[in-house]
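In: Here is a sequence together with a model predicted from it:
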Amino acid sequence: MLNVIRNFVIATVLFIGSAVGTLAQDDGVHYLALQISDNDSQKMNTVLNVAVNVSKHYQDLGEEVEIRIVAFNAGLHMLRTDTSPVLERLSAFEQSMPNVSFAACGNTIDTMTAKEGSAPPISDHADRVAAGVAELMMLDETGWTLIRP
C-alpha cells in the first residue's frame, strides 16, 4: 500500500511539475532569463551579447522571445549608473530591444546602501525586485529557461 501511495505522489508531482514548466510556453513565446552576478565587464557584455543573439535568432524565425536579465550580488554593478561598464549598451537596449527587461536585486541594493551609506544609483532601465535569486526561481517555476553565461 505504501508503494502505491508513493507512486501516486511521485506521478502527481511529475504531472504538476510538467504542467508548471510549460505555463510560459503555451502562448508560443520563448522565455529566457539570464543571470549576472559578477562585477566583470566581459561577463556583462556576454550576457548582453546572448540577449542580442537569441533575439535575432527568434526574430529570423518569425517567433517571439522575452528576455529578462537579472542582476544580483556584484553583478548589480551592471545596472548602476555610477559603475556600470555597459551603461551605454543598456540605453541602446531600451531603444532597440523592447523584448529585453532588467531586474535589480533589492537585497543587493539594500546591502550596498548599508555599506556605502547611500542607495546606489540604479539605471531607469531596471525594475527593482525583492530578491534576484527569488526572481530567477519564480521565472524558472513558470517555464522560463535560465542561463548563466
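Out: Sure, I can see it. Residues are numbered from 1 along each chain as shown.

In: Going by C-alpha atoms from here, please, whenever you check contacts or count neighbours.
Out: Fine.

In: residues making contact with stretch 13-23?
Out: By Cα atoms under 8 Å, 6 or more residues apart in numbering, the residues outside stretch 13-23 that reach it are 140-144.

In: 6 Å - rerun?
Out: 142-143 (Cα atoms under 6 Å, 6 or more residues apart in numbering).

In: Repeat that for stretch 62-72.
Out: 29-37, 99-105, 132.

In: Strands of this protein, residue ranges please.
Out: For the chain, applying DSSP state E gives strands covering 30-36, 65-71, 100-105, 126-129, 145-147.

In: And the first one, what does it pack against?
Out: In other words, strand 30-36. strand 65-71, strand 145-147 (3 or more Cα pairs under 6 Å, 6 or more residues apart in numbering; DSSP states H and E).

In: before we go on, here's another structure to hold up against the first:
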Amino acid sequence: MRNIVFCAAVGLTLATGALAEGKTHYVAIHVNENDPKVMNMALNNAANVDKYYGSQGDDVVIEVVAYGPGLNMLIPGKSPVGDRISAMSLELENLSFAACGNTHRKMSEKAGEEIALMEEAAIVPSGVVRLIELQEQGYAYVRP
C-alpha cells in the first residue's frame, strides 16, 4: 500500500511540474500602413503581449511583418519608430521583424538604389505569404 501511495505522489508531482512549465504562444503582427500610430500600436501590442505572457509564466514568440507602405517602419531615417525598434530588439529576444522582399525590391527600383533596412529586419520573399505561413504554423494574427 505504501508503494501505491508513493507512486501516486510521485506521479502527481511530475504531472504538476509539467503543468507549471508554462506554454509557448506565437503571435504575428501585421503592419502595412505608413502611419506612426499604427506602427506604435503594433509595438505596444508586442510589448503588452510579452509582458502579459511573461507574468503568466508562459513564453511568447512575436514576429512583426511589414509590407507595402508599412515597410517604412523598417527603413533607417524614415522610420518614426526606429529607435523604439532598436531598443525593443535588445530587450526582447523573442521579437523579430520581417520585411517584405517584394515591397523592398519595388521601393529600391523606384529609388534607383538599394534601400537599406534596419539591422533588426530580415527580408522574406513576400510579407503576405509570410503571414500565411505563420498562421499555418499556429501563430495568432494581430492587425493593429
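Out: Perfect, I can see it now. Quick caveat, the model's predicted, so the values are computed rather than measured.

In: circling back to that earlier point, now distance to Val54 of structure 1 and mean neighbour count too, for the strands of structure 1, in JSON lines please.
Out: Below are the strands of structure 1 laid out as JSON lines (distance: least, Cα to Cα, whole Å; neighbours: other Cα atoms under 10 Å):
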{"stretch": "strand 30-36", "distance to Val54 of structure 1": "9", "mean neighbour count": "21"}
{"stretch": "strand 65-71", "distance to Val54 of structure 1": "8", "mean neighbour count": "24"}
{"stretch": "strand 100-105", "distance to Val54 of structure 1": "11", "mean neighbour count": "22"}
{"stretch": "strand 126-129", "distance to Val54 of structure 1": "20", "mean neighbour count": "17"}
{"stretch": "strand 145-147", "distance to Val54 of structure 1": "12", "mean neighbour count": "16"}
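
In: circling back to that earlier point, distance to Thr83 of structure 1 added to the helices and strands packed on strand 30-36 of structure 1, as a markdown table?
Out: Below are those laid out as a markdown table (distance: least, Cα to Cα, whole Å):
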| stretch | distance to Thr83 of structure 1 |
| --- | --- |
| strand 65-71 | 14 |
| strand 145-147 | 24 |
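
In: do you know which of the ones you listed lies nearest Asp110 of structure 1?
Out: Relative to Asp110 of structure 1, the nearest member of those by Cα to Cα is strand 65-71, separated by 13.7 Å.

In: the helices in structure 1, which residues?
Out: 2-21, 41-60, 87-96, 106-116, 132-141 (DSSP state H).

In: what range in structure 2 does the second one sit on?
Out: Translated: helix 41-60 of structure 1. On the basis of TM-score structural alignment, helix 41-60 of structure 1 is assigned to residues 36-55 in structure 2.

In: Now that stretch: buried residues?
Out: 38-40, 42-43, 45-47, 49-50, 53 (16 or more other Cα atoms under 10 Å).
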